[in-house]
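Colleague: output the structure for:
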Amino acid sequence: MIRFTALISALLLSSGLATAGPAETFSESCASCHGEDRLGGTGPALIPQTLKRMRGPNLEKVILNGRPATQMPAFADVYSAEEIKAMAAYIKEPLDIVPEWGEDKIAETLTLNEDYVPASKPVFSADPMNITLVVETGDHHVSVLDGDTFEVLDRFETPFAVHGGPKFSPNGRYVFIMSRDGWVQKYDVWSLQQVGRVRAGLNSRNIAISHDGNWLAVANYLPNTLTLLSTKDLSVAAVKDIKGKDGTPSRVSAVYQAPPRESFVLALKDVPEIWEVFYGPNPPHYGFAHDWRVEGPAPHTKPFPVRKITTPDYLDDFFFDQKYEYVMGASRSGEGGQVIDLVIGHKTADLDLPGMPHLGSGITWKYGDTTVMATPHLKDGTVSVIDMETWKTVKRIETLGPGFFMRSHENTDYVWADVFFGPNKDAMHVIDKQSLEIVKTLRPVEGATVAHVEFTRDGSHALVSVWEDDGAVIVYDAATLEEVKRLPMRKPSGKYNVWNKITFSEGTSH
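Modeller: Reported below is the predicted structural model:
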């Protein structure tokens, strides 16, 4: 368990008032998650710039009660009220120096693999479109699986604490992987070799790749920026400072691509706005921010117009409709959601989504004569199913506890939903797409966290993670729901099939 005494010692270290005890506790118990410099690792950075919306009593509540849907534990039974109040006060103290991290600093970190030799064709006989990557956070590696035989073709080291889903180039050859501390890694699937890596931020959330495969967008908590990289050589194309219309700086909660719009769409953590950053040659005319062009000599000059859309509430996460005309968004602090029309730039509907929906894991499928979107909830034991024409709730499916991930495939009759939080974390629900009923609950390893499903290219098999350090990827027959194979893995947190991701399979979150 993380010991929050570390927070005190970290802040004391920055102010020069540390005693040996708290300093040792921080280094021993917290630095592995939050970083020796408090700039983040698997856990967030513990500085005021990244805790803007947890002021005063809210900070004390987090230390007292923990945070739902995270690994932050409660400390009500560990510290007194006065000690917790002191912790909250220290957290608000800034670091003496927060490093600058602009284009020059990013460029200095670029490292290319001198031994990399691009192959003219895949160096393996497996179907390159049915390759599945397994992120193993237990020892910071990725395994490359043959999606037909489930043989491990390669296992390579990643940056520390991979966060957010890897993104494939449009032809599936290259994959880009991001870590929580801002490193972006490029890997050649055909050659089974790392190409290089660069540190695009200090504390980052996720990445998105443009539909043409030319640009990679990196959403940063620290600094408050969006970094745009060239996918060709990982060079910096632009660094966008994220400030709301009123000048308020903000962290970027998430960034996704909107292919038909030739844009990236950003959710902002600290201002009630979403941004659309265009990368295409002929962006529409919306009245962009004045700083829309990156200056510099050719060929690096690249326009990235920014459109800022005011929203009624903060949007920590969101989901697109199939045409990328609407954004379904929700705040982690709210009890509902909203639909934003990207064409007109206004809210058009409210969503009945209590219990902190995890829209980043939302999926869609055909349901009768309409299309529905389903999302798990991080606080409630439910899966909400929403009609994407009326924006009304079709059904709220009761589960054994709050969930984190959902997956399906166009060639299967079922949706798989985990129960990530609580005493039933070893359960995996299988839901019929048309009856919207749970038809089976799998419990492959008693007491273990069972989560995150991915399908093979044809949807014939479902891969399930046993999210433990001595865990496994379990392969199921997607029709019979019987176990086929079990692959030992080191805390396999996520799995990503090339074909499903590059074709935007209806059962895959984007």
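Colleague: only C-alpha atoms from now on, for both contacts and neighbour counts.
Modeller: Fine.
Colleague: for S204, which non-adjacent residue is spatially closest?
Modeller: In space, S204 comes closest to N220 once its chain neighbours are excluded; the distance is 4.1 Å by CA to CA, 6 or more residues apart in numbering.
Colleague: so how far is R180 from that neighbour?
Modeller: As judged by CA to CA, to the nearest Å, N220 and R180 stand 9 Å apart.
Colleague: shared neighbours of those two, anything?
Modeller: In terms of CA atoms under 8 Å, 6 or more residues apart in numbering, N220 and R180 are both contacted by the residues 203-205.
Colleague: just put those residues in TSV and tack on neighbour count and distance to V123.
Modeller: Converted to TSV, the shared contacts of N220 and R180 look like this (neighbours: other CA atoms under 10 Å; distance: CA to CA, whole Å):
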residue	neighbour count	distance to V123
N203	26	35
S204	34	33
R205	24	32
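Colleague: I'd like those written out as TSV, with secondary structure and distance to F156 added.
Modeller: Shown next, in TSV, are the shared contacts of N220 and R180 (DSSP: H, G, I helix; E, B strand; the rest coil; distance: CA to CA, whole Å):
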residue	secondary structure	distance to F156
N203	strand	23
S204	strand	21
R205	strand	22
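Colleague: closest one of these to G459?
Modeller: Ranked by distance to G459 (CA to CA), the shared contacts of N220 and R180 are led by R205 at 29.1 Å.
Colleague: look up how far H510 lies from that closest one.
Modeller: Per CA to CA, R205 is found 15 Å from H510.
Colleague: ok, the residue nearest to S460 when sequence neighbours are not counted to S493 distance?
Modeller: Using CA to CA, 6+ apart and skipping the chain neighbours, the partner closest in space to S460 is A478 (5.3 Å). A478 sits 20 Å away from S493, going by CA to CA.
Colleague: just F176 next, same as before
Modeller: From F176 across to S493, the span is 16 Å (CA to CA).
Colleague: those two: which has the busier surroundings?
Modeller: Remark: of F176 and S493, S493 carries more neighbours, 26 against 21, as counted by other CA atoms under 10 Å.
Colleague: that one and V464 touch, don't they?
Modeller: No. The criterion here is CA atoms under 8 Å, and S493 misses it with V464 at 9.7 Å.
Colleague: one more, for comparison:
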Amino acid sequence: MIRFAALALCAALLAPAAHAGSQEAPCCATGDLGLIVERASGSLLVVDQSERAAIGRIEGLGDLSHASLVYSPDERFAFVFGRDGGLTKVDILTQKITGRVMQAGNSIGGAISDDGTLIAVANYEPGGVRVFDAGTLEMVADIPTGSKTIGLVDAPDRRFVFTLWDAGETWIADFSGDAPKITKVPGIGKNPYDALIAADGRTYIAGLFGEDGLTALDLWDETPEPRRILPGYGKGREGLPVYKMPHLEGWALAGEEFVLPAVGQHEVLWVDARDLTETARTKTHGQPVFAMSRPGGRQVWVNFAHPLNDTIQVIDTRSHEVIHELTPGPAVLHMEFTARGTEVWVSVRDADRVDIYDAATFEKIGEIAAKSPSGIFFTARAHRMGL
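Modeller: As a prediction, the model looks like this:
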């Protein structure tokens, strides 16, 4: 327990400095830490990966029923996007809130610019995107859209990309100059509900709820044009009730294939990442919510919507076949791999715990008590685009 003792000492040393408003450098590293959203209590659980243990709790973050967060480049600060429109900045070393603004009535996620200076938040009410200074949380831009705004991601060169549910458009906001420049791309499709960006920042894919298919943009083009992919993938089959929409930022890129959850179907779709053509389909236990690639791309782990949300399936990326199944417990909401993929942490909301598995052997190697846990976010995310 030497490491835990060192962390405890660090927290003790930081506390007086934080109380006095000191900006002295912290005494601890952040690379082994993470945050778990406790959705029912409006709190964040601070965890240590090596200890497989909780080391603190940050409270007072409002409605976290659909919360996500991003990290500053130094991994010390997290910016939390609450469903109630709250944008909260927390210090994971002092385990305190350092800033909070109620920026909208209903928020659905956000992103941090590639240089770490801007925080963008996507809003349902009043719609649009608002952009804030990462240091002060002062608003620097208000981009009204007249629509619910979804699929907000960061893109290279201080750009943000987001999509409009009502208008079926994708907007690209470029903050590289003195004033933001907005490029509007119409013709995305009916009711786009979420989106992802590839790790190289080139391909942006929006999923469509109002029609069968998805739409891709090549962000390297001077004037990106929408390209429909997998049109009619559910043709000839009755769509099942959708109890929970897939989270497309959890789509996997495994090797040279995207792995995409099929809306209203019990399957995942495999798409060639180079030419965006379908390569395979895998039947699954239920309607996929997250399809997440283990670092290295050897496996994809999938969880499912209610009422089949007690199960995780592991798919081999070469054979496209399910090779293992786990049943952690009621309401598996989220999964997060450690940076090199040795472990996967799983939130089991209705059991009030997070389970930890060896990603190679599938053996359960630990668990942590948590209050209705949902999203799990390790600090390694600070160095990855689109998360």
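Colleague: quick one: TM-score?
Modeller: Remark: TM-score between the superposed chains equals 0.86 [TM-score structural alignment, normalised by the length of structure 2]; 356 aligned residues with a CA RMSD of 2.1 Å.
Colleague: aligned against structure 2, show me the partner of the residue nearest to S460 of structure 1.
Modeller: The pairwise alignment with structure 2 assigns A478 of structure 1 to A359, based on TM-score structural alignment.
Colleague: for that match, the count of nearby residues, please.
Modeller: 19.
Colleague: that one: what's it in contact with?
Modeller: Shown in contact with A359 of structure 2 (CA under 8 Å, 6+ apart): 341-344.
Colleague: and with 10 Å instead?
Modeller: 294, 299, 301, 314, 337-338, 341-345 (CA atoms under 10 Å, 6 or more residues apart in numbering).
Colleague: before we move on, what about A349 of structure 1?
Modeller: Contacts for A349 of structure 1 were tallied using CA under 10 Å, 6+ apart; they are 328, 337-341, 390-392.
Colleague: how big's the offset between the helix or strand where it lies and structure 2?
Modeller: Assigned by DSSP states H and E, A349 of structure 1 belongs to strand 346-351. For strand 346-351 of structure 1, the mean deviation from structure 2 after alignment is 2.5 Å (mean CA distance after the TM-score superposition for structure 1).
Colleague: distance from the chain centre to that strand, please.
Modeller: 24 Å (CA atoms, centre = their mean, to the nearest Å).
Colleague: equivalent analysis for stretch 264-280 of structure 2, please.
Modeller: 21 Å.
Colleague: buried ones in that stretch, by neighbour count?
Modeller: Applying a neighbour-count criterion of 16 or more other CA atoms under 10 Å, the buried positions in stretch 264-280 of structure 2 are 264-273, 276, 278.
Colleague: okay, now the residue mapped onto G403 of structure 1 from structure 2: neighbour count?
Modeller: Alignment note: G403 of structure 1 maps to P288 in structure 2; criterion TM-score structural alignment. Around P288 of structure 2 there are 29 other residues, counting by other CA under 10 Å.
Colleague: how about P288 of structure 2, what does it touch?
Modeller: Contacts of P288 of structure 2 (CA under 10 Å, 6+ apart): 244-247, 260-268, 302-306, 308-309, 312-313.
Colleague: from L260 of structure 2, how far off is the closest residue to it other than its chain neighbours?
Modeller: Residue nearest to P288 of structure 2 in three dimensions, not counting chain neighbours: F304, with 4.4 Å by CA to CA, 6+ apart. Plainly put, F304 of structure 2 is 13 Å away from L260 of structure 2 if you go by CA to CA.
Colleague: okay, the two: which has more neighbours?
Modeller: Per other CA under 10 Å, whichever of F304 of structure 2 and L260 has more neighbours is F304, with 29 against 26.
Colleague: residue in structure 1 matching that one?
Modeller: For F304 of structure 2, the aligned residue in structure 1 is V419 (criterion: TM-score structural alignment).
Colleague: surely its match is in contact with V430?
Modeller: No. With contact defined as CA atoms under 10 Å, V419 of structure 1 does not count as touching V430 (11.2 Å).
Colleague: quick one: common contacting residues for these two?
Modeller: Common neighbours of V419 of structure 1 and V430 (CA under 10 Å, 6+ apart) are M406.
Colleague: buried residues in stretch 117-124 of structure 2?
Modeller: For stretch 117-124 of structure 2, a neighbour-count test (16+ other CA under 10 Å) marks 118-124 as buried.
Colleague: adding secondary structure and distance to H320 of structure 2 as columns, could you present those residues in CSV?
Modeller: Formatted as CSV, the buried residues of stretch 117-124 of structure 2 follow (three-state DSSP; distance: CA to CA, whole Å):
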residue, secondary structure, distance to H320 of structure 2
L118, strand, 39
I119, strand, 37
A120, strand, 36
V121, strand, 36
A122, strand, 34
N123, strand, 37
Y124, strand, 37
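Colleague: need these in JSON lines (columns: distance to S319 of structure 2).
Modeller: Formatted as JSON lines, the buried residues of stretch 117-124 of structure 2 follow (distance: CA to CA, whole Å):
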{"residue": "L118", "distance to S319 of structure 2": "42"}
{"residue": "I119", "distance to S319 of structure 2": "40"}
{"residue": "A120", "distance to S319 of structure 2": "39"}
{"residue": "V121", "distance to S319 of structure 2": "39"}
{"residue": "A122", "distance to S319 of structure 2": "38"}
{"residue": "N123", "distance to S319 of structure 2": "40"}
{"residue": "Y124", "distance to S319 of structure 2": "40"}
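Colleague: what are the boundaries of the helices in the stretch 101-250 of structure 1?
Modeller: Per DSSP state H, counting those that start in this stretch, the stretch 101-250 of structure 1 carries helices over the ranges 103-108.
Colleague: residues touching G250 of structure 2, list them.
Modeller: 195-196, 259-261, 289-293, 302, 334-336, 387.
Colleague: counterpart of A23 of structure 1 in structure 2?
Modeller: Using TM-score structural alignment, A23 of structure 1 lacks an equivalent in structure 2.
Colleague: likewise for S235 of structure 1?
Modeller: Under the alignment (TM-score structural alignment), S235 of structure 1 maps onto E138 of structure 2.
Colleague: one more: Y256 of structure 1?
Modeller: Counting by TM-score structural alignment, Y256 of structure 1 corresponds to V153 in structure 2.
Colleague: host element of that match?
Modeller: Here V153 of structure 2 sits within strand 149-155, counting by DSSP H and E.
Colleague: that strand: what's the following helix or strand?
Modeller: Assignment by DSSP H and E places the next element after strand 149-155 of structure 2 at strand 159-164.
Colleague: what angle do that next one and strand 149-155 make?
Modeller: If you take axes from the mean of the first three to the mean of the last three CA atoms, to 10 degrees, strand 159-164 of structure 2 sits at 160 degrees to strand 149-155.
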